[in-house]
Structures are given as C-alpha cells and as structure tokens.
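> Have a look; sequence and predicted model below, questions after that.
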Amino acid sequence: MTPPAVRSAGLTKRFRSGQVAVDGIELEVPRGSVYGFLGPNGSGKTTTIRMLLGLVRPTAGRAWLLEEPMPEGGGSVLPRVGVLVEGPAFHPYLTGRANLARLDAADATADPRTTRRRSDAALERVGLAAAAAKPFRQYSLGMKQRLGLAAALLRPRDLLVLDEPTNGLDPQGTREVRHLIRELADAGTTVLVSSHLLAEIDQVCSHIGIMSQGKLLVQDERLALTERGEPTLVVRTAVDHVGTATEVLTALGLGAPVVDGPEVTASLGSVAPETATAALVGAGVPVVGLEARRPSLEQLFVTLTGEGFDVAR
C-alpha cells in the first residue's frame, strides 16, 4: 500500500498551564486525498497542524510528512509542501508580488530566474493579478488570505496544508477556493484542509477527520462516515392519512415515527424502503414522496460530540 502523505502517532501537546490542546492523535492522510480536518474553533486543529509542520514541538508522539519525520526532516520535505496557516503575515509596505518574491528568495531550492513568472501565475490563480502592484497594507482580509494561498502555490507541491483557507472570503471567493482544491487534487496533490465550516468540508473532501477537545474522534472516507449512522425513512402523504402511515410503519418495526404535518419520519433499521412502500400502498396510504436519508455530516458531529458549531456558507 502507498504510505500516507501525513501520519502521526500519539501526537500530544500539553501547555505549561496543564491544558492538553492535542491528546494522542493518530492522524492518517492518504496520498491523493482531500482530507477535511473538521472541528469547532479551539478543538486543537491549528496546534496539530503547527506540530505537523515543525512550528510547535510536541510534548509526546511523532509526525511524518511525505514519509519524512518532523521536525528532523523539515529541510528536505518542506519545499514539497505548500502551507497556509491562519493569519498569514507579510511585509505591509511591499506589494503582493514583492512579498511573494521575498518568500521565494528564502527557498534555497527555488529557481530565482523563474520567480516573476511563478509569482504572477500564483497571483492569477487566486484572483489577485489586478492587485499585484498594490501594497499589502491596503489589502482587505479576503485579499490577504488569497495572497497566503498564492504563497502556498508558488511552485508545484506534493502536499498542500490549508488552515481555514476561506477565512475572510466572500461566497464567490469560497467557491473559487473549493474549485482550486479540487483542481489541485485532480492533478495529484494531497490536500489537508482544516475548517470549522461543515459546508466546505462536505462539498470538497474525500476523507474526513473530526476533532473535539483535543481528541481525534473518528477519521474515514466521507461516505463511509455518513453511512455509519442510522438511516431514517421520510414518508410524505396527505394529512388525513398520516395516522394510518404511522400505524403501518410501526407494525413493520420502524422505530419511533414522528409526524410533522404531511410527513412521517421513522428510523429505518433493517427494513428495506421498498418493503415500507409496498406496505403503505397496500394499506391505502397515498404516498406522495418517500426518501431514505442517511445522517448528514452535521448530525454525525452532534452525535459524536454533543456539540453544534458554525455551519454557515
């Protein structure tokens, strides 16, 4: 099997105050995947990413990027990794293009002869070509975030690590970032994207890891995660037939039917949807609509943690 692009073993960070920000997580990001690192603010995602990149030393445990141990292998592996960690910092009086040139000059493995071409290509890719000659201090929050993305894309990367990449972006910018992530993944880049926004993760990621209070609660392929939950059957009928529909579903063994206007919802269990449909029609219930639903990503998170969080966008 191909080794994962990112891996950790018992990765832990305990601060001097005694707070455990990250508690023994075993992260595994498959190569070629878009791995959504999901959790509310303060769950330990950013601290984990900083440890993976060698920016913060773990209290215990190990981490590897592209099979290189971190931080020992940082010098050889980090040129292959594009990174956007929350709050990217640039020189305020330099232009966007000049900031990228300074970053590129700090990379001993980059070809200085192609700096201008690669910088302009990265700025074009994130929608900042028109603002390339504008000082960074005049950039809006969304433009600063876009410049951070451009810095991560200055050269081809085997791994892209993005921490809250749509922070400060408007809906159009958010859609553009999602499209860019898919484009990079299709080209073979592994993408680890951290976010507290469910909609982002659900739309773009192939794999998901859910963190809460410093612990990695679960990780798997996105579809496999949502299929773990108990499916429900939603039957829509005429209002004066909901009583009969409820009786039929109960007799079939569906759990705890709930009536909401013309809809009856019940836990499907092991009953096949077609069996329920036949029983309803046989009892004279006019079935206007019938749907077998799997739990959403939001419902899965609430089930695992008992918490809700920002599901905007």
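Yep, it's here. Residues are numbered from 1 along each chain as shown.

> Going by C-alpha atoms from here, please, whenever you check contacts or count neighbours.
Noted.

> in the protein, which spans are helices?
Taking DSSP state H as the criterion, the chain contains helices spanning 45-52, 74-77, 96-105, 115-125, 141-152, 171-186, 198-204, 222-226, 242-252, 273-282, 297-305.

> now the ones you listed in TSV, with distance to A9 and mean neighbour count?
Putting these into TSV (distance: least, CA to CA, whole Å; neighbours: other CA atoms under 10 Å) gives the following:
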stretch	distance to A9	mean neighbour count
helix 45-52	11	22
helix 74-77	17	14
helix 96-105	31	20
helix 115-125	34	19
helix 141-152	26	23
helix 171-186	25	16
helix 198-204	24	18
helix 222-226	22	16
helix 242-252	47	18
helix 273-282	42	15
helix 297-305	22	16
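
> out of those helices, nearest to M211?
helix 45-52 (7.2 Å; CA to CA).

> other SSEs contacting that closest one?
strand 6-14, strand 20-25, strand 60-65 (3 or more CA pairs under 8 Å, 6 or more residues apart in numbering; DSSP states H and E).

> closest one to V258 among those strands?
Comparing the helices and strands packed on helix 45-52 by CA to CA, strand 20-25 comes nearest, at 38.8 Å.

> The closest one versus strand 60-65: what angle between them?
Comparing the axes of strand 20-25 and strand 60-65 via axes from the mean of the first three to the mean of the last three CA atoms, to 10 degrees yields an angle of 70 degrees.

> relative orientation of strand 20-25 and helix 45-52 in degrees?
Using the same axes, to 10 degrees: strand 20-25 against helix 45-52 is 60 degrees.

> tell me what strand 20-25 is packed against?
Strand 20-25 packs on strand 6-14, helix 45-52, strand 215-221, going by 3+ CA pairs under 8 Å, 6+ apart.

> Can I get those in TSV including distance to D104?
As requested, those are exported to TSV (distance: least, CA to CA, whole Å):
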stretch	distance to D104
strand 6-14	24
helix 45-52	21
strand 215-221	35
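
> try this one next to it:
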Amino acid sequence: MAHLLVTGGAGFIGSNFVHHVLDHTDHRVTVLDALTYAGNRASLDGLPEDRFTFVHGDITDAELVDRLVADADAVVHYAAESHNDNSLDNPRPFLDTNIIGTYTLLEAARKHETRFHHISTDEVYGDLELDDPERFSESTPYNPSSPYSSTKAGSDLLVRAWVRSFGVQATISNCSNNYGPFQHVEKFIPRQITNVIRGIRPKLYGAGENVRDWIHADDHSSAVLTILDRGQIGETYLIGADGEKNNKDVVEQILTIMGQPADAYDHVTDRAGHDLRYAIDSTRLRTELGWQPQYQDFEAGLAATVDWYREHEAWWAPAKDATEAFYASKGQ
C-alpha cells in the first residue's frame, strides 16, 4: 500500500483518478485542492474515510505543500487552471497555478526525494491540420497557442529541468481531451448535455470542424497508474484512445442519444485562436508499458456520460446559470 498525494483531486480528471485508485488498489490518497470554481468537494463524497483525506489548500502554499509531500510516497499533480476561454479572458491565474504551483511542488519533491508524476495536455503541441496524417508523439515540438497551453508547456519544462538538474524522480504524461463524470459544465461535452436536459439548444463553435481526440477519464486514470508503477523516470508518455471526432459529430451524437433531432443546435461565434485538430499517438505507452484503453466505443462511453449527467443534476446545476451567462456575454 502506498500513500498518494493528488493535487487538484476535486477537479474533473483528478476526482476520477481518486475514485479509480480507491476502487482498484489498496493505496491511501490525500487530496490537496483549492476548491476554485472548477473544484467540487461533492465529487469526492462517499469515499472510504480510512483511506482518503481531503486538505483544502493551494499548491502555491510552500509550507503546506512541504508538509504534505513529506508524508507521501508519490505526488500525482493534476492541479491546474485548464480552460482556454478563461485563459484568454484573464491569463494571470494560469501563471500562478500552472507555473508557480508546479515549481512549489517540485521543490518539495526534490527536498523529500518523493516520486512525482506530472499531468499535462496535448495542447502544448499546438494543433494539426485537419488533413494531416500525422499525430502528436513524444518527439513533437511544443507549439502552444493560448495562455493555458503555454503555461502547461512551461510546467512540463520545469519538470524536465528538475529531473535533469536536481535528480527529481519524475515522469510526465500528456493526454488528449477527456470526457466522463464530474466534468464542469463549462466544458464542451457536459455543456451540450446539460443544455439539452434544460431544454436549451446546444452551441457549436464556428462550423464545428475542429477535431479532438476523446478519451474516457477512467482510461486516463488507468494510464496514469500504469506510468506511476512502471514508467521510466525522466520520460514522457502520451495518453490517447484513438477517439478523433469533430465537434459537429459529437454534438449530433449527443442529440441523437438524448432523443433529439441531430440538427437541433445553433452555430455561435468561434473561439479566438481555436486549435484545429489534436490527435495522440499512444504507441509508446501501449508497447513499452502494456496499457490499453477499456472505453474503445466512444458512442457507448458518451451514452454512459449522458446518463450520469441526467442522474446527477444536483451536482452540476449550481454552476449552470453562471456558465451560460458568461458564454452569452461573449456571443457563444
């Protein structure tokens, strides 16, 4: 049994990881989360008290971070400001959390010689042309296009530097777009699902041709555990499930699953600097570490996600009105 410190464990991907770890291992988990608007303590309700501890705090708090890292066998660092639209509106929190927060954690891991795994995104690589046969790999150059992705790229580079210069025992993973339970309603898939539940027509940026490589959050969690157990120190692994879909197709699938006409959505103003296409080549993770995704049928995973949001309106409803008001102010 190991003791994992999970930063950002009340957020979407982090909370799914916490549930996965407690369901599939004997590990203990401590979550450190600042509970910003994107963190939800309710996402961690019902977890076993003898194996789970929640700490409300900020990853830029060096004294708190030092104390928690000293007591952990490994740090799994999910905490991040992560929404492109918000980074375009106010970049500063992204610098504070993604850069200074990561630095603070790395210094504690360095001091206590604690295993460290850093969660990152495929958005650090920029985007691909819609007809490009290539996909992102571990050797793809960084080319971030927003304050969000540039600060995540910066945090990746900090981890690499702390491995090389100070011998921190760290690995990095860059994952494609996640979907599943506990995702904030500002994000693309839950926004459309909850719109339909509320009787609001879904919203599609521009022509909807932008492509994302979707992976279920539970598959992301199993990949991170695999890297934590068997990954080579200092290395980066890309996590993806071969789930390329354009936004138009995703909206139409959601509408069909929910019993609505496939064309019952509205086109809205496109996002500034909207990346065209992300696509992950996860060959290294699969061949070297033996990982495989379990949710290989995107439509089935999407239907299960629709069911979750239908059954958990009390979880997402408090954030819905403010989210839609924000988008309406931007014509989206």
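Good, I have the coordinates. The model shown is predicted, which means the values in this text are computed figures rather than measured ones.

> Could I get the TM-score for this pair?
Laid over one another, the chains give 0.27 as their TM-score (TM-score structural alignment, normalised by the length of the first structure), with 155 aligned residues with a CA RMSD of 7.0 Å.

> L162 of the first structure is nearest to which of the helices of the first structure?
Taking CA to CA, helix 141-152 is the member of those nearest to L162 of the first structure, at 8.2 Å.

> relative to helix 115-125, how tilted is that closest one?
130 degrees.

> need the helices and strands packed on helix 45-52 of the first structure in JSON lines with mean neighbour count and distance to E200 of the first structure, can you?
Listed next are these as JSON lines, based on neighbours: other CA atoms under 10 Å; distance: least, CA to CA, whole Å:
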{"stretch": "strand 6-14", "mean neighbour count": "20", "distance to E200 of the first structure": "21"}
{"stretch": "strand 20-25", "mean neighbour count": "21", "distance to E200 of the first structure": "23"}
{"stretch": "strand 60-65", "mean neighbour count": "20", "distance to E200 of the first structure": "24"}
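
> Which one, of the ones you listed, ends up nearest to T305 of the first structure?
Across these, T305 of the first structure has its closest neighbour in strand 20-25 (15.5 Å, CA to CA).

> Out of the helices and strands packed on helix 45-52 of the first structure, flag the one nearest V242 of the first structure.
Comparing those by CA to CA, strand 20-25 comes nearest, at 47.6 Å.

> what angle separates the closest one from strand 215-221?
With the same axes, to 10 degrees applied, the angle from strand 20-25 of the first structure to strand 215-221 works out at 50 degrees.

> hang on, the earlier thing: D163 of the first structure is nearest to which of the helices of the first structure?
helix 45-52 (6.9 Å).

> Can you check what angle separates the closest one from strand 6-14?
110 degrees.

> Turn the helices of the first structure into a markdown table, including distance to L159 of the first structure.
Formatted as a markdown table, the helices of the first structure follow (distance: least, CA to CA, whole Å):
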| stretch | distance to L159 of the first structure |
| --- | --- |
| helix 45-52 | 12 |
| helix 74-77 | 10 |
| helix 96-105 | 17 |
| helix 115-125 | 16 |
| helix 141-152 | 10 |
| helix 171-186 | 10 |
| helix 198-204 | 16 |
| helix 222-226 | 20 |
| helix 242-252 | 50 |
| helix 273-282 | 42 |
| helix 297-305 | 25 |
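
> need the helices and strands packed on helix 45-52 of the first structure in CSV with distance to M51 of the first structure, can you?
What follows is those, written out as CSV (distance: least, CA to CA, whole Å):
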stretch, distance to M51 of the first structure
strand 6-14, 8
strand 20-25, 10
strand 60-65, 8
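
> Which among these is found nearest to Y35 of the first structure?
Short answer: strand 6-14, nearest of these by CA to CA, at 10.0 Å.

> name the helices or strands packed onto that closest one?
Packed next to strand 6-14 of the first structure, using 3+ CA pairs under 8 Å, 6+ apart, are strand 20-25, strand 28-29, helix 45-52, strand 60-65.

> Switch these over to a markdown table; also include distance to M143 of the first structure.
Below are these laid out as a markdown table (distance: least, CA to CA, whole Å):
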| stretch | distance to M143 of the first structure |
| --- | --- |
| strand 20-25 | 30 |
| strand 28-29 | 29 |
| helix 45-52 | 21 |
| strand 60-65 | 29 |
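
> wait, which of these is closest to N99 of the first structure?
Of all these, helix 45-52 comes closest under CA to CA, at 22.2 Å.

> Between the two ends of stretch 198-217 of the second structure, what distance do you get?
24 Å (CA to CA, to the nearest Å).

> Actually, stretch 164-175 of the second structure.
Rule used - CA to CA; the end-to-end distance of stretch 164-175 of the second structure is 23 Å.

> Next, count neighbours for R67 of the second structure.
For R67 of the second structure, the count of nearby residues is 12 (other CA atoms under 10 Å).

> Just the element for it, please.
helix 62-70 (DSSP states H and E).

> which is the next helix or strand following that helix?
Following helix 62-70 of the second structure toward the C-terminus (DSSP H and E): strand 74-77.

> Would you mind listing the buried residues in the helix or strand just after that following strand?
Of the helices and strands lying after strand 74-77 of the second structure in sequence (DSSP H and E), the nearest is helix 84-89. For helix 84-89 of the second structure, the neighbour count (16 or more other CA atoms under 10 Å) marks 84-85, 87 as buried.

> Can you name every helix or strand that helix 84-89 of the second structure contacts?
Packed next to helix 84-89 of the second structure, using 3+ CA pairs under 8 Å, 6+ apart, are helix 147-166.

> for the helix it packs on, which positions count as buried?
147-156, 158-160, 162-163.

> can you give me the strands in the stretch 151-300 of the second structure?
Secondary structure of the stretch 151-300 of the second structure, counting by DSSP state E, counting those that start in this stretch: strands at 170-175, 178-179, 203-205, 211-213, 215-216, 236-239, 244-246, 266-268.

> give me the number of residues near E299 of the second structure?
Count around E299 of the second structure with other CA under 10 Å applied: 14.

> contacting residues around it?
Neighbour list for E299 of the second structure: Q253 [criterion: CA atoms under 8 Å, 6 or more residues apart in numbering].
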